[in-house]
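In: Sequence plus the predicted model coming up.
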Amino acid sequence: MTAIAEIRELVARFTGAFGAGDMETLRAVFSRDETLLFYGTQVNLHIVGWPGLERAFAHQFAAMQDLRVSVDPDSLVITVLAEGRAACVGTPRLRFQARMGERPFDLPRIRMTAVAERRGEGWVFVQMHWSLTDQEVVIAQEGEAAGEGAG
């Protein structure tokens, strides 16, 4: 399998695991060291290190129902770097759908960029950024209220 095909598979594993609330697979697709970065548009999603990201995922899984996450495969851009040891990944069409109580929502055009590194025989994300414009914070993290930090 080529590096690009492996990265496509990494993205598919991530979206499938996120949509299913599968923390075991999420642990496998992200670096679990202190250098992992995950940034969203809102300030409550500026996370450094796996423990913080794991808490954020668990918080979202507890608050949402019918979660579905997908990427338009035709929009996925992958550039392999460092002689096949790293890759940049991006799409303007990550889709995030869920329901919170009676409130459904659908965010069809989240911009997602990421850096993946080959670690041993596989790939993991070491950095990921999601951005969207003019959207409220859907899930407030601990100590914050929904609607704070939108930007």
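Out: Here it is on my side, so go on. This one's a predicted model, so the numbers in the text were calculated from it and none came from an experiment.
In: alpha carbons only for contacts and neighbour counts from here, please
Out: OK.
In: For the helix ranked longest in the chain, buried residues please.
Out: Longest helix in the chain by number of residues (criterion: DSSP state H): helix 3-20. Within helix 3-20, the residues that count as buried by 16 or more other CA atoms under 10 Å are 3-4, 7-8, 10-19.
In: what about residue 21, distance to residue 77?
Out: Look at residue 21 and residue 77: by CA to CA, to the nearest Å, they are 25 Å apart.
In: who's more crowded, the two?
Out: Taking neighbours as other CA atoms under 10 Å, residue 21 and residue 77 compare with residue 21 leading, 20 against 14.
In: Residue 94 against residue 129, yeah?
Out: No - contact status for residue 94 versus residue 129: not in contact, 11.3 Å apart, counting by CA atoms under 8 Å.
In: got any residues that touch both of those two?
Out: Counting by CA atoms under 8 Å, 6 or more residues apart in numbering, the common neighbours of residue 94 and residue 129 are 111, 112.
In: ok, second structure coming up, stack it against the first:
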Amino acid sequence: MAAIADVCELVARFTGALTDYDMEGLRALFARDADLLFYGTQANLHLRGWPALESAFMRQFDALAELRVSIDPDTLVVLELAGGRAACVGSPSLRFQARAGEKVLDHRNIRVTAVAEHRDEAWVFVQMHWSTAGQEVVVEQEGDGSTAAEA
């Protein structure tokens, strides 16, 4: 049960670090594996490895104001695996709020799944996936020259 509580805390630290624009906090939460995977809600947010994910977080921090990310803790499910050395995490209710220029973003009920591993006395994410149901929003991100539709 301690592993489940620790992974719930990892999720809370993740949403808190995003909301606080805390890159150092985010660095502590993700593995440095070359095959770290992050799949966001846009095609240009399908990333492999920490350097790509770090760059995406930095672009988002530069482009977004009033960022707030939360997960309803009552919807968070954590399954302990591998004798407490790994865990699967899921929730259908991540909320992502921000302002991009004059545009207000408020995406509710983003599905999030993740895999976390216990390494060197700490839990870290090794995979994360966000997806939306029935939403399509075109978002332009400065600096990467792309326009992508959220799906």
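Out: Yep, that arrived. Values in this document were obtained by computation on a predicted structure and should not be read as measured data.
In: Packing partners of the longest helix of the first structure?
Out: In terms of contacts (3 or more CA pairs under 8 Å, 6 or more residues apart in numbering; DSSP states H and E), helix 3-20 of the first structure is packed against helix 23-29, strand 65-71, strand 77-81, strand 122-131.
In: Need the residues that contact that helix.
Out: 23, 25-26, 29, 67-71, 78-80, 84, 87, 116, 123-124.
In: try stretch 57-77 of the first structure
Out: Outside stretch 57-77 of the first structure, the residues within contact range by CA under 8 Å, 6+ apart are 12, 15-16, 18-21, 23, 89-101, 139, 141.
In: How about the contacts made by residue 124 of the first structure?
Out: Counting by CA under 8 Å, 6+ apart, the residues that residue 124 of the first structure touches are 10, 28, 29, 30, 31, 116, 117, 118.
In: which non-adjacent residue is nearest the residue nearest the centre of the first structure?
Out: Nearest to the mean C-alpha position of the first structure, counting by CA atoms, centre = their mean, stands residue 128 at 6.2 Å. Distances taken as CA to CA, 6 or more residues apart in numbering put residue 114 closest to residue 128 of the first structure, at 4.1 Å, once the chain neighbours are dropped.
In: Map the one you found onto the second structure.
Out: In the second structure, the residue matched to residue 114 of the first structure (TM-score structural alignment) is residue 114.
In: what about its match, distance to residue 146 of the second structure?
Out: From residue 114 of the second structure across to residue 146 of the second structure, the span is 26 Å (CA to CA).
In: Between the two, which is the more surrounded one?
Out: The residue with more neighbours, out of residue 114 of the second structure and residue 146, is residue 114; 19 against 11, by other CA under 10 Å.
In: element containing the more buried one, please.
Out: Residue 114 of the second structure is part of strand 103-119 when elements are defined by DSSP states H and E.
In: if we look at that strand, which residues are touching it?
Out: 7, 84-99, 123-133.
In: If we use 6 Å, what do you get?
Out: By CA atoms under 6 Å, 6 or more residues apart in numbering, the residues outside strand 103-119 of the second structure that reach it are 85-99, 123-132.
In: Checking the residue of the first structure most remote from its centre next. Helix, strand or coil?
Out: The centre of the first structure is farthest from one residue, residue 83, which by CA atoms, centre = their mean lies 25.0 Å away. Taking DSSP: H, G, I helix; E, B strand; the rest coil as the rule, one finds residue 83 of the first structure in the helix state.
In: Perfect, I'm done here.
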